[in-house]
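Student: Can you look at this prediction? I've put the sequence above it.
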Amino acid sequence: MVKLGVGILGNGMATRVFHAPLIGAVPQLELRAIHARSAGAISPVAGVPLVQDLEAMLADPEIGLITVATPSATHAQLAERALLAGKHVVVEKPFALELAQAQALVALARGRGLCLAAFHNRRWDSDFMAVRTAIEAGAIGQVVHFESHFDRFRPQVRERWREDGSAGSGVWFDLGPHMVDQALVLFGMPLAVSADMGALRPGAKGVDWAHVVLRYADKRVILHAGLCVAGGVPRFAVHGTGGSLVKQKADPQEAQSVAGLPPQDAAWGVDEDPLLHYTGEGAPLELPVPRGCQQSFYQRMAQACLGEGEAPNKPEEILGVQAIIEAAILSAEEGRVVPL
């Protein structure tokens, strides 16, 4: 079997919890090196060396795919360097800070014949796949209201770049791309965006609450993220002309990885929480929930890089997400509806 060597830029939580385990679950990929700027850093993956010399890593002929998993403000610059070095590239969310940066990266990858993808692994979450399957099967008729909550309970502000108010920090850049990508997979691009964002926790420097509405001709899509939600809010609530869908609990894969469970385990992605289908008559029906499989992102990326398939997301999808992320920020800053 032909194996593609992979290098990861960044040795933080994203590498340890997401990228390294998912890459390790794909037979066609081999994680060969992790780049870290600090000389005293410890590799988050046993047996995989840390490399401080970025240029040497990008020049390594055994590495054909680079994953950029560094702080958000550095994504575009590092992705560009990897593409210029002739590498296929996966970029953590947010793909870039501005639409113009994203457009330049897409054009560069296309011009050099390289695969480029945004890390939208949440397309393979059990909760989203269950909702998507039910909607596409017509279970609730025409959708008129779709609500996605990506909430956490972190009431204390922490000293880290994700919360310090710097470029690319805040909950909208962190969690917003996942929710936007899922919405676009289901419904395509909206006509306009309206949003409200704030730093609501005591001492907060960056956005920790975001409420975004995607406006379509026949429906409204609500995307909400907050850091003071201890529970009681469904992950998804979808209402249509033929009923409603409610998924209470979130996909388990992140929690499983944090606990040390690998994707190869039989329990990986198994979601015990059913999708509830309300028809307006009697008790809700319990619909089956597929097993989560975020490793499918890297499986598809490997196939694309080896010339055996398409990348896990298309250039127009990457740019669509970026356009909405940017439009929502503008809407919140100026207090107006932003057309697309």
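Tutor: Noted; the coordinates are in hand.

Student: Going by C-alpha atoms from here, please, whenever you check contacts or count neighbours.
Tutor: OK.

Student: For this structure, which segments count as helices?
Tutor: Remark: helices assigned in the chain by DSSP state H are 13, 20-24, 54-59, 75-84, 99-112, 126-136, 171-187, 253-258, 295-305, 315-334.

Student: Need the ones you listed in a markdown table (columns: distance to A225 and mean neighbour count).
Tutor: Below are these laid out as a markdown table (distance: least, Cα to Cα, whole Å; neighbours: other Cα atoms under 10 Å):
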| stretch | distance to A225 | mean neighbour count |
| --- | --- | --- |
| helix 13 | 20 | 13 |
| helix 20-24 | 25 | 21 |
| helix 54-59 | 35 | 16 |
| helix 75-84 | 22 | 20 |
| helix 99-112 | 22 | 16 |
| helix 126-136 | 16 | 20 |
| helix 171-187 | 7 | 21 |
| helix 253-258 | 17 | 18 |
| helix 295-305 | 23 | 21 |
| helix 315-334 | 13 | 20 |
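
Student: hold the first one in mind and look at this next one:
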Amino acid sequence: MFFLEINNGIMFIVRKDDEMNKLYVAIIGYGMAGRLFHLPPLLGNPMYVVKYIMTNNEQTIQELKSNYPSIEIIHQIEEALTDQKIDLMVIATPNDVHYAYTEMSLLAGKHVVCEKPFVESLQQANFLFELAARQKKILRVFHNRQYDGDILTIHELIKQNPFGRIFSMTARFDFYSPQVQPRWRERPGVMPGKFYDLAPHLIDHVIRLFGLPKSLQMKTYKDREGALVDDHFEMEMYYEGLTCYLGAGQLFRNPLPRFQIDGTNASYYKYGFDQPDVNYLDIGDSYQSSGLRSELYTSQHEKVNIPILIGKHYLFYDKLAKDIQNNITQDSDKSYALKVVGLMEIAKKSDQINQIIEIPQSFQKL
């Protein structure tokens, strides 16, 4: 498109493409998270242009060149940090560089999305969010599972309140994967193992529904032969009159319910993982045709089948683009991200000392 501009009394014809308003993105790391959870919604959103992907895997490089020839492959994060055109850094690397790469990106004047688990300590998380505020940039932790269809369905169900007083909730990620794999998540290092991998999702679910607990207890296990890090955890979060049971394991041949909610008037059970697992199309309130069990029991023998919403994972990057455009750097995502890191830090201590630990009152201010 062409516009007239006047500068010092001289009229110019200036071309202003829609590209000028787009957000240019560098995806740092291209494993499962980059491939499945970041690149598709970014490519599907007209507000973003993915300029760079950082990877050093030769097979991945060839696949990217074949499938996405317009995306440039880089090998070092500095190549993106020094490009003034890059607005957003997506940190989808192994966990050991989350802190360093987030700090480097903010110092370079970029907005940042960082994969979970974010960082090891609340002190580190606070520092990075404070740095983002000083830099006047947005920092978001990628809690994309808040947009899963089943948890969206549960939020709606709790609003309708068929349960009476809820006294128990269970949320799980169980699999049957008996062989230890030669992957970084299954080797000793920074934030390895199943607890760091999946607890962020489950804790985020619970605190969005019920707020902070009064105390918690967590225990990790190495169930599989040859396991070098935890492949199973069980965690309990204690509220006044309510206990939330969280867990994940890799030797569950007949998995427990994905979600279970029990109240004085009704119970809800949902089995299996959403189909589709993620959805990046805005199709409104549509329902899965997966046939997964999603049942509300009002007595021992009376049940109602509850339709499961299709997920709305596109909302994460939709919301981020609007916030960047409107210069909104503070919202509830920061509070939840800090609380998840703080609760996980306490949970690790609980695992070490094998005790229930009370949550500090200071967490209410996060």
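Tutor: Cool, the structure landed. The structure presented is a predicted model; accordingly, all values stated were derived computationally and were not measured.

Student: TM between them?
Tutor: Overlay of the two chains. TM-score (TM-score structural alignment, normalised by the length of the first structure): 0.92; 334 aligned residues with a Cα RMSD of 2.2 Å.

Student: Which residue range of the second structure does stretch 237-251 of the first structure align onto?
Tutor: Mapped onto the second structure using TM-score structural alignment, stretch 237-251 of the first structure covers residues 260-274.

Student: contacting residues around the matching stretch?
Tutor: For stretch 260-274 of the second structure, the surrounding residues in contact (Cα atoms under 8 Å, 6 or more residues apart in numbering) are 148-150, 162-171, 256-259, 288, 290, 292-299, 310.

Student: Among the residues you listed, the buried ones, what's the ChimeraX command?
Tutor: A single ChimeraX command selects the buried members of those (16 or more other Cα atoms under 10 Å):
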select :148,149,150,162,163,166,167,168,169,170,171,256,257,258,259,288,292,294,295,296,297,298,310
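
Student: so what's V50 of the second structure up against?
Tutor: V50 of the second structure sits in contact with Y24, V25, A26, I27, L39, L42, L43, I71, where contact means Cα under 8 Å, 6+ apart.

Student: ok so, going back, reformat the helices of the first structure as a markdown table; add distance to L200 of the first structure.
Tutor: Output for these, formatted as a markdown table (distance: least, Cα to Cα, whole Å):
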| stretch | distance to L200 of the first structure |
| --- | --- |
| helix 13 | 25 |
| helix 20-24 | 34 |
| helix 54-59 | 38 |
| helix 75-84 | 27 |
| helix 99-112 | 27 |
| helix 126-136 | 28 |
| helix 171-187 | 12 |
| helix 253-258 | 26 |
| helix 295-305 | 34 |
| helix 315-334 | 14 |
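
Student: wait, which of the ones you listed is closest to A199 of the first structure?
Tutor: Between A199 of the first structure and the helices of the first structure, the shortest separation by Cα to Cα is 9.6 Å, and it involves helix 171-187.

Student: Just give me the mean distance for the closest one relative to the second structure.
Tutor: Taking mean Cα distance after the TM-score superposition for the first structure, the mean distance separating helix 171-187 of the first structure from the aligned residues in the second structure is 0.6 Å.

Student: Which stretch of the second structure lines up against that helix?
Tutor: Residue span in the second structure matched to helix 171-187 of the first structure, by TM-score structural alignment: 194-210.

Student: Repeat that for stretch 52-67 of the first structure.
Tutor: The aligned range for stretch 52-67 of the first structure is 75-90, by TM-score structural alignment.

Student: dump the residue contacts of the alignment partner in the first structure of I346 of the second structure.
Tutor: Counting by TM-score structural alignment, I346 of the second structure corresponds to A327 in the first structure. Applying Cα under 8 Å, 6+ apart to A327 of the first structure gives the contacts V193, V338, L340.

Student: swap in M47 of the second structure?
Tutor: Contacts of M47 of the second structure by Cα under 8 Å, 6+ apart are N21, K22, L23, A321.

Student: Return the subset of the contacts of A327 of the first structure lying in strands.
Tutor: Among these, the residues falling in strands (DSSP state E) are V193, V338.

Student: Can you lay out the contacts of M47 of the second structure as TSV showing distance to D204 of the second structure?
Tutor: Shown next, in TSV, are the contacts of M47 of the second structure (distance: Cα to Cα, whole Å):
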residue	distance to D204 of the second structure
N21	33
K22	30
L23	28
A321	22
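
Student: Buried members of those residues into ChimeraX, please.
Tutor: Listed next is the ChimeraX selection for buried residues among the contacts of M47 of the second structure, using 16+ other Cα under 10 Å:
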select :23,321
